[in-house]
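Visitor: How does the following fold in three dimensions:
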Amino acid sequence: MYRYDEFDATLVRERVEQFREQVQRRLSGELSEEEFKAIRLRNGVYLQLHAYMLRIAIPYGTLSAAQLRKLAHVARTYDRGYGHFTTRTNMQFHWPALKDIPDILDELADVEMHSIQTSGNDVRNTTADQYAGVAADEIEDPRVYCEIIRQWSTLHPEFSFLPRKFKIAVTAAPHDRAAVAIHDIGLRIVRNEAGEVGFQVLVGGGLGRTPILASVIRDFLPKRHLLSYLEAILRVYNLHGRRDNIWKARIKIIVNQLGAGEFARMVEEEWALMRQDGAYEVPDEEVERIRAYFAPPPYADLPDDPPAYVAYKLSDPAFAEWAKTNVDRHKQPGYAIANISLKPHLGTPGDISADQMDAVADLSERFGFGEIRVTHEQNILLPDVRQEDLYALWKELRAAGLATANLGLISDIICCPGLDYCNLANARSIPVAQRIQERFADLDRQHDLGELKIKMSGCINACGHHHVGHIGILGVDKKGQEFYQITVGGSGDENAALGEIVGRGFGYDQVVDAVEQIVETYVGLRRDGETFLQTYRRVGVEPFREKIYAAA
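Guide: Here you go, the predicted structure:
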């Protein structure tokens, strides 16, 4: 894992003390809430429906055991005993007192954590494939370049006041687990025909009020040019992005209006001028210095599928079920990636208690190398578990309430906080997610349905990524009543697609039945081995539309 250098440490400590002074000014009344707003947002503090909310950055979703224990301590000491993981792999605390937030940030600085640029019109937390460094199918470890982007973008003087927030994601595998197509900039690490490794660059993705998938503007960018090319993109955006309309301020609007070809031309023109003036390259020695922080741990020489692991799967059906859904292939023989679902039956998606955080931190050291990953689908994982230890790990997870065997299944729902917390929301999302979990509680049925991803947002801002859900649910307000619009056929992977609206919205008491009708339609139409998405792509939206409105 990356370790802060002296510049990081100094920056974070100084920022804490600056913010402490501003909080005191707000508490004393010297600053009004409106005057304080810009200051708190740049330090990751939101004012939500009932209280302030603090968002903590987890760069590229990587946590150490010490950092997770510190988050557990914050949850117990300053909040209500739990935290919430977001779709940008950050941690949110929904109930801290404003007076305590500087102390929280000071304590987090002890373990190299902060909340800088988790809000505001700047470059947000860069995300990556949660399997980075351990994926069997990756070309290179994308965290190296995420860290380079983090260092470059943090308090960048030119890009600290962009027209709107800006999100970057990096993936390095053919199977896109980072959803790069829904980001302002998506980077795919690829090989060209000469065998050189570089980046395919996508620009202009985003969801919200105007969902758009990113367009490729460069098929291959040599790695040494990464930062200068990103800078060229951001300069074009900073110059031409709208500041008069918050709904039209994202880069996706410019790319859509100009066309990807014209936007690419403008970026290339800006980049050529920068290189003419001596634009910097990323030095090889700096890349290697950062790469050393992500060197593989001391793996043992182990065989795949050891007899004990195979025997446990044969003798314990519950373990076999968990291993089938929650365990994934590791690049190192004899090891596995152990996914931990944060979507238990009737739980709040993405929530984790302080006790569970401590338990996972302990397990990461007992069964791995003290590292935890956070996924953009609001789950966590241990990246380096010996296959021979999986059964023992599973029993410990079960004791902690963390062994739900539903990864990628219908109850593994992405869900924003909705109207229970957020003052932007139009409708509740957590209770709807829980009712869907209740309806599909039978794990045997879930496994029979196979991969089926539900994603839900409580408002048009799409924090729950509903546009790219296999089934997407959007909460809307209709004359003071909560209604839910449903889409089908979305996907956030390498075959990214926006879901298609099936028709008019459903009331709070109707939406779960509508989901049931969609699922029944799929079961009736699927062919042997077909997933929900494959069936949808074969038959289209009309059979689903006919079924749910005939039953309504």
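
Visitor: drop to CA atoms for contacts and neighbour counts, all remaining ones
Guide: OK.

Visitor: List the buried residues in stretch 253-273.
Guide: By neighbour count on 16 or more other Cα atoms under 10 Å, the buried set for stretch 253-273 is 253-256, 260, 263-264, 266-268, 270-271.

Visitor: could the residues you listed go into a markdown table alongside distance to A320 and secondary structure?
Guide: Formatted as a markdown table, these follow (distance: Cα to Cα, whole Å; DSSP: H, G, I helix; E, B strand; the rest coil):
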| residue | distance to A320 | secondary structure |
| --- | --- | --- |
| I253 | 47 | helix |
| I254 | 49 | helix |
| V255 | 47 | helix |
| N256 | 47 | helix |
| A260 | 47 | helix |
| F263 | 50 | helix |
| A264 | 49 | helix |
| M266 | 54 | helix |
| V267 | 51 | helix |
| E268 | 52 | helix |
| E270 | 55 | helix |
| W271 | 53 | helix |
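
Visitor: Throw these into TSV and include distance to T62, thanks.
Guide: Shown next, in TSV, are the buried residues of stretch 253-273 (distance: Cα to Cα, whole Å):
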residue	distance to T62
I253	31
I254	32
V255	31
N256	33
A260	33
F263	33
A264	32
M266	35
V267	32
E268	33
E270	34
W271	32
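
Visitor: What is the end-to-end distance of stretch 496-511?
Guide: 25 Å (Cα to Cα, to the nearest Å).

Visitor: Also this sequence, please, to line up against the first:
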Amino acid sequence: MPKFLQSKLPVGRYAYDEVDRAFLAQRVEQFRDQVARRLSGALSEDEFKPLRLMNGLYLQLHAYMLRVAIPYGTLSAEQMRALAHVARRYDRGYGHFTTRQNIQFNWIKLEDTPAILDVLADAQMHAIQTSGNCIRNVTSDQFAGAAQDEVLDPRVHAEILRQWSTLHPEFTFLPRKFKIAISGSAQDRVAARFHDIGLIARMGGKGRPVFEVIVGGGLGRTPIVGVSLRDDLPEEDLIAYLEAVLRVYNEFGRRDNMYKARIKILVQALGREAFLEKVNAEFAAMDRSRYRLPPEVVEAIRARFGAPAFETLPDGAEALAAQCRADRAFAAWVGTNTHPHKQPGYCSLTVSCKPAGGIPGDATAEQMDLLADLADQYSFGELRITHMQNVVLGHVRQDRLFEVWQMLRANGLGTANVGLLTDIIACPGLDYCSLANARSIPIAQKLSARFADTTLQQEIGQLRLNISGCINACGHHHAGNIGILGVDKRGEEAFQITLGGSSGDNASVGQILGSAMSEDETVDAIARIIDVYLVRRTPGERFIETYRRLGAAPFKDAAYATV
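Guide: You can find the predicted model right below:
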């Protein structure tokens, strides 16, 4: 079995200690015994189900699916190679990156899962709490530790939350699953307002960060923008305050109806003020000394993250601009797929997993190996998975961008579309999921091919298009400027269009435009909606801004013009 051991402190990722390793080894052996008993018939499927879900193993339409945790989306090159090995040896040669910054393998054999978990544990990875009514993987900013505008590196606090929440005895069986996102910048790059708890860092007094705490957001059957409970939570009270929120939810959240069990329903039922009163009462009654997060503890966690050994470089903007003038395709990619870095001479780059006509979020084992090699060669051996189902190389020298782009393009990963129309978020849909009403992948592929022209996408500009195969909204369709929802229409697959969703600072829920249409009708309707935008927008106006100014009427008229 290949070994994926760390030879040194990894850059950008928390390094496990002996306690972590021993725990994972014990967990793997425990699940190995459970799998053996299931295969022998000693455990029924009903008895086995809660055990496998605790280890991230789902039974889908055609096979088992394993969801592997990627805490706060950060991977080492060695870990990416381990994932490539799993894809190649135990799946069908690929994996699927998800909106929770995890990866899913869709064709797993039950008897192979202990061996897979062995590989993951060897690489300091696991699948714990990727399912079940517990605190799921904490998501974070894909440019954490690199962005010019960040107040703090949110990966450090996400790791603190991971340690606090993993196998928490009080929160292992919540009313429903629970999702937390943390942004280290005042600019919301994590869709904080659509999470059970969203945290946005700001600089407070005395040079110490504080957090805005947003509670009760979510998508699914009841899409809701979360409410802000407070905007001044001191760093030292982070764990205590979140514990108070979770205790209130655990006590008062509904357990009689799974569709009304999320914290968003509780917040709406009580109202913000009554919910806040309960949280404050719980917070005041706690022995906060047990939960206090002093600066030295934060620094101790930070010290277990390896720091990049940045070179002192001149600003490479002028040379990069000259390269862009010489190559229009490279210029288009730099314009969409790079992000400013706080270190002069560097930038962060997003690798699009959305080629024209491709499956959003999929990566082959060969592509994973390539990304690991590029991370080693150009980005201190570190990668990030984004909640938009792409991959980030966080620390790339500006003067090496061109050669990175050439290698990406040669391997189907050089698409210049990040933030544009074909940077589609999509769940696996009915091709895999037993809950889905319709297939998400084919319509995503058709839309991607329809709008593949780079010049057209750049003319359209920034636009989020999200697709879900059912009302559970794993594709975040409510948060897309244009959303597509798969529905069952008299036994046939059909699609509803929503418009006006946004997951950023000015978050909003998309509204249904009209009746559901067939797949091809929906693709044509989207094209007509885009035409209306291009004709009616004012200079510099993004799609979401044009929609908010004009309202739904002109877009609805165009969408249903020939239906």
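
Visitor: Need the TM-score between these chains.
Guide: Aligned and superposed, the two chains score 0.98 in TM-score terms (TM-score structural alignment, normalised by the length of structure 1); 551 aligned residues with a Cα RMSD of 1.2 Å.

Visitor: just checking, what residue in structure 1 corresponds to R292 of structure 2?
Guide: Residue pairing (TM-score structural alignment): R292 of structure 2 is matched to E281 of structure 1.

Visitor: before we move on, what about D196 of structure 2?
Guide: Counting by TM-score structural alignment, D196 of structure 2 lines up with D184 in structure 1.

Visitor: the helices in the stretch 201-350 of structure 2, which residues?
Guide: 238-252, 263-270, 272-285, 295-303, 317-326, 328-337 (DSSP state H, counting those that start in this stretch).

Visitor: okay but the match of D196 of structure 2 is in contact with S215, surely?
Guide: No. Using Cα atoms under 8 Å, D184 of structure 1 is not in contact with S215; the gap is 9.9 Å.

Visitor: who's more crowded, the two?
Guide: Comparing D184 of structure 1 with S215 by other Cα atoms under 10 Å, the one with more neighbours is D184, at 26 against 23.

Visitor: ok, that one to L230 of structure 1 distance?
Guide: Distance from D184 of structure 1 to L230 of structure 1, by Cα to Cα: 11 Å.

Visitor: before we move on, what about D513 of structure 1?
Guide: 46 Å.

Visitor: quick one on the thing from earlier: got any residues that touch both of D184 and S215 of structure 1?
Guide: Taking Cα atoms under 8 Å, 6 or more residues apart in numbering as the criterion, D184 of structure 1 and S215 both touch 202-205.

Visitor: Generate a ChimeraX selection restricted to the buried entries among those residues.
Guide: The ChimeraX selection below is limited to those of the shared contacts of D184 and S215 of structure 1 classed as buried (16+ other Cα under 10 Å):
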select :202,203,204,205
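
Visitor: Packing partners of the helix or strand hosting Y58 of structure 2?
Guide: Using DSSP states H and E, Y58 of structure 2 sits in strand 57-59. Contact here means 3 or more Cα pairs under 8 Å, 6 or more residues apart in numbering; DSSP states H and E; on that basis strand 57-59 of structure 2 packs against strand 64-68.

Visitor: let's see 10 Å
Guide: Contacts defined by 3 or more Cα pairs under 10 Å, 6 or more residues apart in numbering; DSSP states H and E place strand 57-59 of structure 2 against helix 45-53, strand 64-68, strand 103-108.

Visitor: who wins for proximity to E235 of structure 2 among the ones you listed?
Guide: strand 64-68 (29.2 Å; Cα to Cα).

Visitor: how far apart are the closest one and its match in structure 1?
Guide: For strand 64-68 of structure 2, the mean deviation from structure 1 after alignment is 0.2 Å (mean Cα distance after the TM-score superposition for structure 1).

Visitor: In structure 1, point out the residues matching that strand.
Guide: Strand 64-68 of structure 2 maps onto residues 52-56 of structure 1, going by TM-score structural alignment.

Visitor: Repeat that for stretch 535-552 of structure 2.
Guide: By TM-score structural alignment, stretch 535-552 of structure 2 lines up with residues 524-541 in structure 1.

Visitor: Return the distance of the matching stretch from the chain's centre.
Guide: Put simply, stretch 524-541 of structure 1 sits 27 Å off its chain's centre (Cα atoms, centre = their mean, to the nearest Å).

Visitor: Show me which residues of the longest helix seen in structure 1 are buried.
Guide: Taking DSSP state H as the criterion, structure 1 has its longest helix at helix 6-28. Within helix 6-28 of structure 1, the residues that qualify as buried are 9, 12-13, 15-16, 19-20, 22-23, 26, counting by 16+ other Cα under 10 Å.
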